[in-house]
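Enquirer: Below are the sequence and a predicted model; questions follow.
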Amino acid sequence: MNKALAALLDLLDLEQIEEDIFRGVSRSAIVPRVFGGQVAAQALVAAGRTVPGDRLPHSLHAYFLRLGDPGAPIVYTVDRIRDGRSFTTRRVVAVQHGQPIFHLSASFQTYEEGLEHQAPMPPAPDPETLPTAAQMLPRYADHFLDSGVVDRMLEARAAVDLRYVDAPPYGSVGEPREPRSQVWFRTNGKLDGAIDAPLLHVCLATYVSDMTLLDSVLLAHGRGGWATGDVVGASLDHAMWFHRPFRADEWLLYDQESPSASGGRGLGQARIYTQDGRLAISVIQEGVVRVPR
């Protein structure tokens, strides 16, 4: 396990300051605000700490209300909405400087057998044949706003091995493409014996899910995103459904597309598959996508 992954695990290991109240800190981000995937993952950790260990998340629905301050702690308050025979529901509010910045509802379920079918996994190359971030990002240094973007992106993503199947948005500026993007990802190290497993694997996938989901919106218009300065954006809401068991330290294919962009907003939807073809997670997110004036 590398130091960056160990630091991310520490980030998700929230401090309990009172019953159903937890406190988290932030790590350095690419932009001067709290990374949305971090808040979502920490909120899910807080919810999971109040749920019996035999119940894992099967869905979450969240809203990003305000930009987070990376220099201040975040307090997570959990409301125990319902504890049923099979399902448990929790609501979490994340607060900074006396104001809510994030709201999450999550539902947990005990495992049970049921009907089985899934959408097939789309074609994708072997992740081991694709360039790492350290190999890919320097190729696009001339596209970025400043010379420090590459280093900031590598630092912010050092805990995750994330590999693009095709060029990312900042690699094809001015060249509109089909609004679809694929990335493979896994943690940079194994998680055997890590705290909160298997909940931790779900929380880590939640963390990563906010990194690239709106890429397909940008690809449709040949925009490079924040890194090139031709778009200003932020996550608005985020929903995930966890269908089947998976491990975040094994390769996962994030197959993403955008069905619509309008009104200064863009919609991304995605499916996450295990390397052997099992559909593990479905994701939908809407975000602000504005062209600077």
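Expert: That came in fine, so what should we check first? Residues are numbered from 1 along each chain as shown.
Enquirer: from here on, contacts and neighbour counts on C-alpha atoms
Expert: Will do.
Enquirer: Please identify the buried residues of stretch 10-30?
Expert: For stretch 10-30, the neighbour count (16 or more other CA atoms under 10 Å) marks 11-14, 20-26, 29-30 as buried.
Enquirer: Tell me how far the spatially most central residue of the chain lies from R186.
Expert: Centroid-nearest residue in the chain: S209, 2.5 Å away (criterion: CA atoms, centre = their mean). For S209, the distance to R186 (CA to CA, to the nearest Å) stands at 11 Å.
Enquirer: Any chance you could list what contacts stretch 41-56?
Expert: Under the contact criterion CA atoms under 8 Å, 6 or more residues apart in numbering, stretch 41-56 has outside partners 11-14, 20-22, 24, 57, 76-78, 80, 87-88, 90-94, 104, 106, 108-111, 199-200, 203-204, 206-207.
Enquirer: I should have written stretch 7-26 there, sorry.
Expert: With CA under 8 Å, 6+ apart as the test, stretch 7-26 has contacts from 27, 34, 38, 41-42, 45-46, 50, 70-79, 159, 195.
Enquirer: Just the buried subset of the residues you listed, please.
Expert: For those, buried by 16+ other CA under 10 Å: 34, 38, 41-42, 45-46, 50, 70, 74-79, 159.
Enquirer: Show me which pair in the residues you listed is furthest apart.
Expert: D79 and A159 (30.6 Å; CA to CA).
Enquirer: and the nearest residue to A248 once chain neighbours are set aside, what is it in contact with?
Expert: Leaving aside its sequence neighbours, A248 sits nearest to H201 (CA to CA, 6 or more residues apart in numbering; 5.0 Å). H201 makes contact with F246, R247, A248, D249, according to CA under 8 Å, 6+ apart.
Enquirer: structure B:
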Amino acid sequence: MTQTTSTAVAELLTMLDLEKIEENIFRGRSPEVGWQRVFGGLVVAQALVASARTVEARAPHSLHGYFLLPGDPLAPIVYEVDRLRDGKSFTTRRCNAIQHGRAIFSLSASFQIAEQGLEHAVAMPDVPLPETLPSEAEMVEKFGAIMPDPIRRWFASDRPIETRPVDPSRYLRRDPGAPVQDVWLRAAGPLPDDPAIHRAVLAYLSDMTLLDTALIGHGHYVFDAKLQIASLDHALWFHRPFRADEWLLYVQDSPNSSGARGLTRGLLFSRDGRLIASSMQEGLMRPPPA
């Protein structure tokens, strides 16, 4: 099925096209959608874009970031890039995202020339294809009456990333379950052919549903007002070429939660079964004071 142009996708592309205000310094903004804080995936993506714009002829293979403060959606974000190293094969950049004079996020990213070498990868699990799963609109139509209100509004909103959970019942129950989930994701409209844009959109969507996976084991949702929930850090590794406007399967599991934190791992597969990226994230899952 051909994807139509999405207003939310166009807005995301505009936000990823950072303004250069000085050498190694860029400015970005977040959408005006009434959020209390900037979505972490957007900050990761914009920091990656800022870092990549100081690198020539090399693609990122990994990034590691720490969320330091909640981002203010009403203020622009300034990205300052440090050119730490330009080697023969690898390039290293550090990027700090700044608002109101303070760093809200710090990213380290490594870039590499294209090389051939030994290859192996785990196989994609056997799951239903996205076309056999209910769309977001169908989820709301079919299950909206029994969905928690924040989840129903999330599925009904115009977002740049389309999602189709393999197990829709995740959003209908409150009992604890195994902290694993598989979700098909893609940009909600066509993207330009530039691979850098697809990597930035992947960085954006890689922050979606990860922390929620850790919460499954405790019968909570990422929108649960009973918990203080926030991403603490984020890591992403790029393995193989892909398109973020084609269906990607996000296979996630949470091996641990302790100390008011949950750890989640993710593998991203292309529709034809290639492992294209891996991620890890630890997030705050703090219960209210006794």
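Expert: Received it, and whenever you're ready, just let me know what you need. These numbers come from a predicted model, not from an experiment.
Enquirer: that older thread, any idea which of the contacts of H201 of the first structure is closest to S181 of the first structure?
Expert: Minimum distance to S181 of the first structure across the contacts of H201 of the first structure is 19.6 Å, recorded for A248 (CA to CA).
Enquirer: Neighbours of the closest one, how many?
Expert: 24 (other CA atoms under 10 Å).
Enquirer: just the helices in the first structure please.
Expert: Listed in chain order, the helices of the first structure (DSSP state H) span residues 3-12, 36-48, 133-136, 149-156, 199-209, 215-219.
Enquirer: counterpart of the second one in the second structure, which residues?
Expert: Using TM-score structural alignment, the residues of the second structure aligned to helix 36-48 of the first structure are 40-52.
Enquirer: Just give me the mean distance for that stretch relative to the first structure.
Expert: Following the fit onto the first structure, the mean deviation recorded for stretch 40-52 of the second structure is 0.3 Å by mean CA distance after the TM-score superposition for the first structure.
Enquirer: from the chain's centre, how far out does that stretch sit?
Expert: Offset of stretch 40-52 of the second structure from its chain centre (CA atoms, centre = their mean, to the nearest Å): 10 Å.
Enquirer: thinking again about what came up before, can I get the contacts of H201 of the first structure in CSV including distance to Q269 of the first structure?
Expert: Listed next are the contacts of H201 of the first structure as CSV, based on distance: CA to CA, whole Å:
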residue, distance to Q269 of the first structure
F246, 19
R247, 21
A248, 20
D249, 23
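Enquirer: quick one: which two of the residues you listed are the most distant?
Expert: Pairwise distances across the contacts of H201 of the first structure peak at 8.9 Å for F246 and D249 (criterion: CA to CA).
Enquirer: higher neighbour count, those two?
Expert: Just comparing F246 of the first structure and D249: by other CA under 10 Å the higher neighbour count belongs to F246, 22 against 19.
Enquirer: Identify the residue of the second structure aligned to that one.
Expert: Checking TM-score structural alignment: F246 of the first structure goes with F242.
Enquirer: pretty sure its match contacts A277?
Expert: No. Judged on CA atoms under 8 Å, F242 of the second structure makes no contact with A277 at a distance of 9.2 Å.
Enquirer: which one of the buried residues of stretch 10-30 of the first structure sits closest to H221 of the first structure?
Expert: I30 (22.7 Å).
Enquirer: Is the closest one in contact with D151, as I believe?
Expert: No. Applying CA under 8 Å as the test, I30 of the first structure and D151 come out as separate, 9.1 Å apart.
Enquirer: and the aligned residue in the first structure for P288 of the second structure, how many neighbours?
Expert: With TM-score structural alignment as the criterion, the equivalent of P288 of the second structure in the first structure is P292. By other CA under 10 Å, 9 other residues sit near P292 of the first structure.
Enquirer: roughly how far apart are P292 of the first structure and R80 of the first structure?
Expert: 42 Å.
Enquirer: Check R90 of the first structure too.
Expert: For R90 of the first structure, the distance to R80 of the first structure - CA to CA - is 5 Å.
Enquirer: ditto for S258 of the first structure
Expert: Going from S258 of the first structure to R80 of the first structure by CA to CA gives 34 Å.
Enquirer: More neighbours: those two, which one.
Expert: S258 (25 against 15).
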